[in-house]
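Engineer: For reference, the sequence and a predicted model appear below.
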Amino acid sequence: MIVTLSDTTTSAIDRRLTEMRHSGGAVALGRVLSLVVVTSPEESEPVIEAANDASREHPCRVIVVLTGEKRGRSRLDAEIRVGGDAGASDVIVMRLSGELAAHPDSVVVPLLLADAPVVAYWPSNPPADLADDPIGRIAQRRITDAMTAKRPVTALNKRREAYADGDTDLSWTRLTLWRAALAAALDQPPYDKVTEAVVTGEASSASTELLAGWLAYALKCPVRRRTNKGPGIVSVRLERKAGAVVLERPDGQTATLDQPNQPTRRLALARRKLNECLAEELRRLDPDDVYADTLTKGVPKLDAKAPAKKPTASKGRS
């Protein structure tokens, strides 16, 4: 069910939402958090769809703030979605105009779930300092996605400059399966120390940068970042005395894992979708210390002199 309210107020939105839930017989749904999404009208629908999918694992209230024209009189237009149009959540889409657009927190706070954590998500064009942003200040967790920037690695470096506890990026979330596969490989004999690592992927892949930074911080060894046409992360090579561990995914779907004295293994390592990444990030509401160390301590350790090929046209980033 979808209801549109023009030139409205937060009180009217809350009242109408309550009426819709009662009339729809869905008053007993337990919601665990409020997810505030700040986005543009052009990109809102794919993001709402991903949030709806994620809400099936984490029932929540999704509040979507659409950036609008800051000139003219203040105006709030809203759309309320419940039931089949909202996954396992309430969805409130708000378009702010005039002076109200400069103070989104004033319309978000009255609609937050009482005594529930708040997660803020900027699919693109996040503020320079997330924790000091009006929406960021009310959130325990703040999610960005460097992949949507014109220069993802540059965007990632900006996130490092203004990092605060609770910040995270979906470029990091896309690494979960890679990190698990590499950790499992190193958890088998022989337990030789890794002496050097080489991470290869697209020059524009923020995930490749973070994977290299994670290895540099976790293994305390030199890590070289090499570039090719991708897609995304292509391979990781870990040098050890007994022989190299090589995890390679040339097609963005299936990887092969080669280890000394073991047969080659094939692993499902498809590039992750937005709803999967968002659902994973909503599982934790405490600061991600491993991401923090990777971003602020690991990435700066990367060898800037590593040989690199000139990147060619890519099929995407991850």
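Structural biologist: Received the coordinates, thanks. Bear in mind the structure is a predicted one, so any value in this text is a computation, not a measurement.

Engineer: switch to C-alpha atoms for all contacts and neighbour counts from now on
Structural biologist: Noted.

Engineer: Within the helices and strands, which one has the residue nearest to Val199 when sequence neighbours are not counted?
Structural biologist: Distances taken as Cα to Cα, 6 or more residues apart in numbering place Val236 nearest to Val199, at 4.6 Å, with adjacent residues excluded. Under the criterion of DSSP states H and E, Val236 resides in strand 233-239.

Engineer: and the residue lying farthest from the centre of the chain, what is it in contact with?
Structural biologist: The C-alpha centroid of the chain is most remote from Asn261, which lies 37.2 Å away (Cα atoms, centre = their mean). For Asn261, no contacting residues are found, by Cα atoms under 8 Å, 6 or more residues apart in numbering.

Engineer: and Ala94, that one's in a strand?
Structural biologist: One correction, residue 94 is Met, not Ala. Yes - counting by DSSP: H, G, I helix; E, B strand; the rest coil, Met94 is found in a strand.

Engineer: Go through whatever helix or strand Leu76 lives in and flag the buried ones.
Structural biologist: Assigned by DSSP H and E, Leu76 belongs to strand 75-81. For strand 75-81, the neighbour count (16 or more other Cα atoms under 10 Å) marks 75-81 as buried.

Engineer: Pasting the second one now:
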Amino acid sequence: MIVDLPSASSQDVSKKLVRLRNQTGAMTLGRVLTLLIVADEADADAALESASDATRQHPSRIIALILGNKRGASRLDAQIRLGGDAGASEIVVLRLYGPLTNHGRSVVTPLLLPDSPIVVWWPAESPNDISASPIGAIAQRRITDSATDKAPRKALQRRARSYADGDTDLAWTRLTRWRGLLAAALDQAPYEPVTEATVTGSSDSPSTDLLAGWLATRLRCPVQRARTRPGQGMVSVRLERASGPIDLVRTDGSIATLTQPGQPVRRINLARISDAEALAEELRRLDPDEVYEEALVRGLSVVGASSITASRAVAEGEAPSLDEAERAGRKAQREGRRLTGSAMVDAEPAPAPSSEEEVKQASARRLDRKKAEREGESDGASRPAKGSGTAKKAAGRSSAARKSSS
């Protein structure tokens, strides 16, 4: 169900929501939070689609503030989406024009769910200080995406200077699996300390910067940032130890190889997650993310802004080679197929199917055995048991003897 309310007010939208609730039932029951989306017209459709998918796990009231042309008279065009057009949530789209674009907080306040958390998401451009902005000040969680900024590394630096409890970034959320794999690799023998680390990624990848900051604060060792051409995202991590390096390399957009001393090369699914998956992960928690704060505020300053090219890092042996990782991954894949095929060959073969004549003969033999068994049971029931007459005569003599004695 889609209901359009052109040239409306917040009060008109609120009254319409109440009437729809009375007609269709208590829509707000089960809504766990209010998700505010602040975007322009170009990013609105993609953001609404991602939010609708993400809130299937967290049913919410989604309020999209779409900032239109700031020139001209103030106007509010609203749209309400319910049912199949909104997934598990209810969506209120508010398009603001003219001076009203500067008063988004006043517009959305009457539409917030009572006594429920408020989360704000800026899918593209965001204020310099998100916690001090009018919309951000009313939210418990504030989600940005520095990867969509025109200058991602500068956006991270702004986030670090103005960080407040509740801030987070989808560039950090996209690192969850990388951090989990690296932590799992270090949680195995020989439990040696990491002496240095190199993180390689594209020059416009804020996730690479955040991962380098996280390793610097957690491992307390020198961490170097190596850069590749823009658009590649995260590429590799090398952790140096006395027994040899641990290399995690994403050779393409979805498959990575993990190499450790004394262990076979492993191929791992490490596909880039969508915005909807990243947003759903962030909506699972509403408390401050202290690990993100440490990586952002302290880690970036420890690593610094300087970096070297990935080719130089590989030439100096400080970063793994992407070509070597690809060859190792293909070799591990072939070895896995060979072992699987060998196991199938060594398995005990299935019995050969019997011919039709053999099946008929076996069936006839089973019928003959059952017939013989039935005939044997019938003969045993009709004949007296062996020695039964002698027993009756002995019982008669015993009875006569008792009568004479009495």
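Structural biologist: Nice, thanks for sending it over. Here the structure is a predicted model, which is why all the values come from computation and not from measurement.

Engineer: that older thread, ok, residues contacting the strand holding Val236 of the first structure?
Structural biologist: Here strand 233-239 of the first structure has contacts from 194-202, 205, 207-208, 244-252, 318, using Cα under 8 Å, 6+ apart.

Engineer: If we use 6 Å, what do you get?
Structural biologist: If you take Cα atoms under 6 Å, 6 or more residues apart in numbering as the criterion, strand 233-239 of the first structure is touched by 194-201, 208, 244-250.

Engineer: Go through the residues you listed and name the one nearest Asp145 of the first structure.
Structural biologist: Distance to Asp145 of the first structure, by Cα to Cα, is smallest for Thr208 among the contacts of strand 233-239 of the first structure, at 13.8 Å.

Engineer: on that earlier part again, which among the contacts of strand 233-239 of the first structure count as buried?
Structural biologist: Neighbour counting by 16+ other Cα under 10 Å classes 194, 196-201, 208, 244-250 among these as buried.

Engineer: what's around the closest residue to Val194 of the first structure other than its chain neighbours, how many residues?
Structural biologist: In this structure, Val194 of the first structure finds its nearest non-sequential neighbour in Arg240, 4.9 Å apart by Cα to Cα, 6+ apart. Neighbours of Arg240 of the first structure under the rule other Cα atoms under 10 Å: 17.

Engineer: how about the strands of the first structure, start to end?
Structural biologist: 2-5, 33-39, 60-66, 75-81, 89-97, 118-121, 141-144, 167-169, 196-202, 223-228, 233-239, 245-248, 254-258, 265-268 (DSSP state E).

Engineer: For those strands, give me JSON lines that also has distance to Ala304 of the first structure.
Structural biologist: Formatted as JSON lines, these follow (distance: least, Cα to Cα, whole Å):
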{"stretch": "strand 2-5", "distance to Ala304 of the first structure": "52"}
{"stretch": "strand 33-39", "distance to Ala304 of the first structure": "34"}
{"stretch": "strand 60-66", "distance to Ala304 of the first structure": "39"}
{"stretch": "strand 75-81", "distance to Ala304 of the first structure": "49"}
{"stretch": "strand 89-97", "distance to Ala304 of the first structure": "44"}
{"stretch": "strand 118-121", "distance to Ala304 of the first structure": "31"}
{"stretch": "strand 141-144", "distance to Ala304 of the first structure": "25"}
{"stretch": "strand 167-169", "distance to Ala304 of the first structure": "23"}
{"stretch": "strand 196-202", "distance to Ala304 of the first structure": "13"}
{"stretch": "strand 223-228", "distance to Ala304 of the first structure": "8"}
{"stretch": "strand 233-239", "distance to Ala304 of the first structure": "17"}
{"stretch": "strand 245-248", "distance to Ala304 of the first structure": "22"}
{"stretch": "strand 254-258", "distance to Ala304 of the first structure": "27"}
{"stretch": "strand 265-268", "distance to Ala304 of the first structure": "31"}
